[in-house]
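Participant: Structure for the following, please:
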Amino acid sequence: MKPYQLSITEASRLVASRELSPVELTRSVLERIDEVDGRLSAFVVVATEQAMEAAAIAEKEIADGSYRGPLHGIPIGIKDLFDVAGFPTSASSKVRVDHMATEDSACVQRLRDAGAIMVGKTHTHEFAYGVITPTTRNPWDLARIPGGSSGGSGAAVASGECLAAMGSDTGGSIRIPASVCGTVGLKPTYGRVSRHGVTSLCWALDHVGPLTRTVRDAALMLGVVAGFDPRDPATAEVAIPDYTDGIDAGVSGLTIGLPTNYFFDDVDPQVETFVREAVAVLAANGATVREVEIPYAQQMMAVEFGLIVPEASAYHQSMLRARGEHYQDDVRIFLEVGEVMLASQYLKVLRVRTLIKEAFREAFEGLDAIVCPTLPATAARVGQQEFEFPKGVRKSVINAYVGHSAPGNVTGLPALSLPCGFDSNGLPVGLQVIGRPYDERTVLRIGHTYEAATDWTARTPSL
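Facilitator: Take a look at the predicted model:
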C-alpha cells in the first residue's frame, strides 16, 4: 500500500510512531495529484510548495516530541468556498477569480492548529449552487459526474489525492459527492461547525463538514473543526465530545427507523436492494428496526428551494449586477428567479420549516437514528438531465439528488453517508444515517458498525 492510499487512522498511527514521515506522506499525495488530476480536475489549485514546507515543519515538531494529535502531518484538501490565507477563494467561478483571502476560515485555522497540511483547493459547482461540479469527473467512471457541490472534494478523497477534504452542504453537497464517489461524508448538526470564512449559498441551510475514507476518519475530522465560534452566530455553545469514544460499541440496544415513505418512493431498484441489505446487517448486529413515516414529505423540496433561492439571490445581488455575464447559465437563472420571490412567500416557507422540524422531533421519539438511501440513484452521466425510476417516473438529476438529502438540511439534523454497495455499472451506492440534534456520536457509531461488517469502504477506483 502506498502512503496516499492510507486512511487518516492508519496514517496517523504511522506518523505518530515515526514509521512514516509527514514529508513522505505529503510527497506521495502530491505525486498522486500529478498522476491523476489531469483526468479528474478535482483541484482548482495545488499548493505544492506550501504543503511540502508544512510537512517539513510537522516532521520536525513530531521528532521534537510536539505531536499535536491524529491530524498532525495529514494532507487534506479544502473546498474552494473556504478562505485559505494567501489563496483566492474563487468558488470555481469567473465572478470571483480576483478574490484573495487574507485570513483562514475558522475550519482551516482549526485544521492548521491540529497540524493538518493543506495540499490544495478543490472544485465546487459554481458558488455551490448545483449538484454536478462540471469541471470535475468521477474517479469510478470518467464519463460520470462526481456530484456536487463538493464534487472536487469527493473525487479527490476517492482517488487518493488527499486523505480527507472539507466540504459544505446546503442541499446535500457533502453527502451527494460522498455517495456517488464512494467516500464517507458527514453533515454535522446545524450550528455544530463554524462557517466563518466560508462563501455562503443559504445562511439558513449552510453546513460544513468532512469527506473522508472511513467513518472513524470523519469522527477525527469533526473533533477538530467542531465548536462554538462567536463570528458565526449560528454556532451553538454545546460540549464537543470525543467522537471516536464509543464508536466501536456496536448497535445493540439502538433503535433504527426505516422509512415507509419518501426515501423509497422513487428509487433505483439496485439502490433500494443494497440499502435494505445494509439495514439487515445492522439488525443482525443487534439493532432494533422500526418502521417510521417521514412527515411533510410533499413539502420538503418546496421548503428547501424556498429558502435557497431567495437567500442566494440576496447574497449575490451586487455581484449579479456587476458581473452577471460571468456566471454559468444554470446558476445565473436560479439567481434571477430569486429576485422575483415575494417576502410573504419566504415567510410562509419559514413557518412550514418550523412545522417540519417539530414533526421530525415527534417522529424521532423512541428512535436513535433513521437509515435510508443517501440518493435514489448512482452517478449520472456527464450531460444527463434526468433519471427514470420505476413506473415511468422521471426526475431531473438535481431534484432526484436534493430530494433525498434536503431533509437533513431543512431539519438541521446530523446526517452521514457511507458506501453500502456497487451497482451493475460498478458505481457506488450510499447509505444515509440521520440522527438526533448534536448526536453525531450515535450516527458515527451506527455507520462504523456497518462499515466494520462489510468491505465497501476498502474498495478504491482503478482510474
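
Participant: Could you use CA atoms for every contact and neighbour count after this?
Facilitator: Fine.

Participant: which outside residues touch the host helix or strand of E35?
Facilitator: Assigned by DSSP states H and E, E35 belongs to helix 22-40. Outside of helix 22-40, the residues within contact range by CA atoms under 8 Å, 6 or more residues apart in numbering are 2-4, 15, 43, 48, 51-52, 55-56, 58-59, 73-75, 119, 136-139, 142, 155, 159-162, 463.

Participant: So which residues make contact with stretch 413-420?
Facilitator: Contacts for stretch 413-420 (CA under 8 Å, 6+ apart): 175, 178-179, 182-190, 215, 274-275, 278, 374, 408, 428-440, 443-444, 447, 451, 456-457.

Participant: let me fix that: stretch 57-66
Facilitator: Outside stretch 57-66, the residues that reach it (CA under 8 Å, 6+ apart) are 16, 18, 21-23, 67, 72-73, 115.

Participant: please redo it, this time with the cut-off set to 10 Å
Facilitator: 15-18, 20-24, 51-55, 67-69, 72-74, 115-117 (CA atoms under 10 Å, 6 or more residues apart in numbering).

Participant: Of the residues you listed, grab the buried ones for PyMOL.
Facilitator: Here is the PyMOL command that selects the buried residues among these (16 or more other CA atoms under 10 Å):
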select buried, resi 15+16+20+21+22+23+24+51+52+54+55+67+68+69+72+73+74+115+116+117
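
Participant: Please enumerate the helices of the stretch 201-350 of the chain.
Facilitator: Ranges of helices within the stretch 201-350 of the chain are 215-225, 269-284, 300-323, 329-338, 343-363, based on DSSP state H, counting those that start in this stretch.

Participant: now the other sequence, so there's something to compare against:
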Amino acid sequence: MLKSNARNAKWLVNARNFTSIKGKSLAEASKALETQTISALELTNACIEQIEATRQLNMFVADTFESARQLAKESDIRRSNGNARGPLDGIPVGVKDIFCMNNEAPTTCGSKILEGFKSPYESTVTQRLLDAGAIPLGKLNMDEFGMGSATKYSKFGSTINPWSKDFDKNALVAGGSSGASAAAIASGCVFAALGSDTGGSVRQPAAYCGVTGIKPNYGRISRHGMIAYASSLDTPAFFTKTAKDASIVLPLLSGPDGKDSTAIQDSISPGWCQLPSSLNLNGLTVGVPKEYFVQELPEEILNVWDQGIKHLKEAGARVVETSLPLTKYALPTYYILACAEASSNLSRYDGVRYGHRATTEGIAVNNDDSNQANALHDLYCRTRSEGFGEEVQRRILSGTFVLSAGAFNDYYERAVIVRERIRKDFANSFESGIDVLLTPTTPTGPFSLHGNADPIDMFMNDIMTIPASLAGLPSISVPTALSADGFPLGLQLIGAPKEEDIILQAAIAMENQINFNQFIPTRVYEGTR
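Facilitator: You can find the predicted model right below:
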C-alpha cells in the first residue's frame, strides 16, 4: 500500500477546499502519483466524491466507479513494482457518451434511439486511454448526436455550467455539444475528458467553462468507435485544465490506426508535443484575420482579443494582420455539409437492429406484401419520430433536402466548392509566413440555460470555430480572462495542417502570463449539496 503523508491526505479529503485536488492540473496530479505521495485509489475516490457532490450539474450519465476502483488498484500495483505506463497511469478521466466502450456503461449518444445500447467493442481512443493506464469514471452528457451548442438537447436533460451564479434560475449553459466534458474539468471531477469537435463542440464549451479544449488536426486521433454525426468533420478531441496538460495527453491518443482509413498514418515520435513549461515565441508569426472582427462582437470580446495579442507579443511573437476572405461563407457551408452527412449517417437508426423501437400497437400486419411494406414503413416513422429529438430531426430534414435531386446542385455541390476555397484561404495565410492564427473562440460569453434561443442564433455560437473545422486544421481554446459578470472568456489558436505542437507552444506561452487561479468556479468547489 502506498503511503500518504498528512499534508497530502488533507489535500485529497477536503473536498470543499478549492486548493485541494479539484484545483490541480493533470501534470500536478501525475507528479504526485509519480512521487508516490498519493495513490491512484485515493485520487480516484477523491474524484468520485466530487462527482457525487456535483450531481446537480448533470454531467455524468453513466458511472463506472467499481471498475474504476479496480483499475486504480492495478495502477498502484504497477507503480509500486516500477512498471507505471507513463504520465496518465492512475489519472481519473471522463468520456463523452459518443465513444463506444466495452464495459458496463451504455453508449447512447444522448439519444433515446440508442437507449440501453452496450457496445460489443472498444473505440480506439478509449482503448489508448486504458493502455496508458488512465481510469475512466463514466460517460458524460452531450447534445444528442453532437447536434447543439448548449448541451440541452439530450435525453438526460441539460448540463449546467459550473460558473453559474446559482444552479436554478440563473443557470448558464456549459456549451455544446461536449459541455459536460468541459464542466467535468472545470468542476474538478476529472483531469482529462474526451469530447468530439465537429464545428466547435470542444472549443466553444472550453471557452464557456474556463478550461482548455483542443481539436487536433482531422485524422490525428482515430474516429474508430466514435458514433458519426458528420464524417468529414468529426474529430475526437479532449479537455484539460491547461495547455501543458493537453501536450501530455495528445501524443498518447494520436497515431496510425488500421481501423480508420481517414486516420493520419504518420508515426508519432516519443517526445512529440511534450513541451517545456516555459517557452518564448521568438521567431513565431501570429496572424490576426481581419474578417473575424465582425460587427456583432461585443467590446468585451475585442478587449480580450487585444489582451491575447499583447500576451503573445510579450512572449516574443510577431503579430500581423491577415485575411481569410471567405470566412463569411463558413457558417452556411458548414451546416449544409454537416446536415447532409447527418442525414446519411443517421439513416441506420431504424429500430430494427438495436436501440429504441416504437410499439407495433395499431399497425395492421398480414400476409399481403403491400401491407407488410406499409407496416414496416410505419414502424420506421414511429421509431425515428419517438427516438430522435427536435434538433436532430431538424438537421436530418435539412440534410435530406440539400441532398434531394432538386437541391443537390444548388446547395450541396456549391458547399463542397466553397469548403475547398476556405481551406485554400487558410493555406494562403500559412504559406505567407504565418505560423498560427489568433481569434476569439466565441462571439459572447456563456448564456442563460433557460432562454428560448432561436436555432439560427444557436448556430451563430460556432461562427468563430467552424472555419478551422471545415479546413480540418488543429486549433485550441485557452481561457484568457473573466467577463465583467465574472464568467470565463477564451481565445482560439489555429495552426497549419498537422502542427499541433506549434499551437500548443503558443498556448503554453500565453498560459505563462495568465493567472490560472482565477479560472476556478468557487461555488462548485465549496460544494453544491
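
Participant: Out of the contacts of stretch 413-420 of structure 1, which sit inside helices?
Facilitator: If you go by DSSP state H, the contacts of stretch 413-420 of structure 1 have 175, 178-179, 215, 274-275, 278, 408, 440, 443-444, 447, 451 in helices.

Participant: So of the residues you listed, which two are at opposite extremes in space?
Facilitator: Greatest spatial distance among these (CA to CA): F274 and E440, at 23.5 Å.

Participant: what about these two, which has more around it?
Facilitator: The residue with more neighbours, out of F274 of structure 1 and E440, is E440; 26 against 20, by other CA atoms under 10 Å.

Participant: List the residues that contact the counterpart of the more buried one in structure 2.
Facilitator: Aligned by TM-score structural alignment, E440 of structure 1 pairs with E500 of structure 2. Applying CA under 10 Å, 6+ apart, we find E500 of structure 2 in contact with 214-217, 220, 247, 250, 272-273, 473-476, 493-494.

Participant: May I see the PyMOL selection of the buried members of the residues you listed?
Facilitator: Command for PyMOL that selects the buried part of the contacts of E500 of structure 2, burial taken from 16+ other CA under 10 Å:
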select buried, resi 214+215+216+217+220+247+250+273+473+474+475+476+493+494
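
Participant: Give me the nearest residue to R85 of structure 2, chain neighbours excluded.
Facilitator: Residue nearest to R85 of structure 2 in three dimensions, not counting chain neighbours: A132, with 5.7 Å by CA to CA, 6 or more residues apart in numbering.

Participant: Can you tell me what that neighbour aligns to in structure 1?
Facilitator: That one, A132 of structure 2, aligns with A114 by TM-score structural alignment.

Participant: Isn't its match up against G73?
Facilitator: Yes. At 8.9 Å, A114 of structure 1 and G73 qualify as touching, with contact defined as CA atoms under 10 Å.

Participant: what is in contact with those two at once?
Facilitator: In contact with both A114 of structure 1 and G73: Y67, using CA under 10 Å, 6+ apart.

Participant: Tell me how many other residues crowd W203 of structure 1.
Facilitator: Look at W203 of structure 1: counted by other CA under 10 Å, it has 16 neighbours.

Participant: Show the contacting residues for it.
Facilitator: 170, 195, 234, 307-308, 311-312, 315.

Participant: ok, back up a step: show only the entries of the contacts of helix 22-40 of structure 1 found in strands.
Facilitator: Those of these mapping onto strands are 43, 75, 119, per DSSP state E.

Participant: tell me how far the helix holding E35 of structure 1 is from the chain's mean position?
Facilitator: 22 Å (CA atoms, centre = their mean, to the nearest Å).

Participant: Return the set of buried residues in that helix.
Facilitator: Judged by neighbour count using 16+ other CA under 10 Å, the buried positions of helix 22-40 of structure 1 are 22-30, 32-33, 36-37, 40.

Participant: before we move on, what about stretch 369-378 of structure 2?
Facilitator: For stretch 369-378 of structure 2, using 16+ other CA under 10 Å, the buried residues are 375-376.

Participant: Save the ones in helices among the contacts of stretch 413-420 of structure 1 as JSON lines, and put in distance to D229 of structure 1 too.
Facilitator: As requested, those are exported to JSON lines (distance: CA to CA, whole Å):
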{"residue": "R175", "distance to D229 of structure 1": "24"}
{"residue": "A178", "distance to D229 of structure 1": "27"}
{"residue": "S179", "distance to D229 of structure 1": "30"}
{"residue": "V215", "distance to D229 of structure 1": "25"}
{"residue": "F274", "distance to D229 of structure 1": "39"}
{"residue": "V275", "distance to D229 of structure 1": "37"}
{"residue": "A278", "distance to D229 of structure 1": "37"}
{"residue": "G408", "distance to D229 of structure 1": "22"}
{"residue": "E440", "distance to D229 of structure 1": "19"}
{"residue": "V443", "distance to D229 of structure 1": "23"}
{"residue": "L444", "distance to D229 of structure 1": "23"}
{"residue": "G447", "distance to D229 of structure 1": "28"}
{"residue": "E451", "distance to D229 of structure 1": "32"}
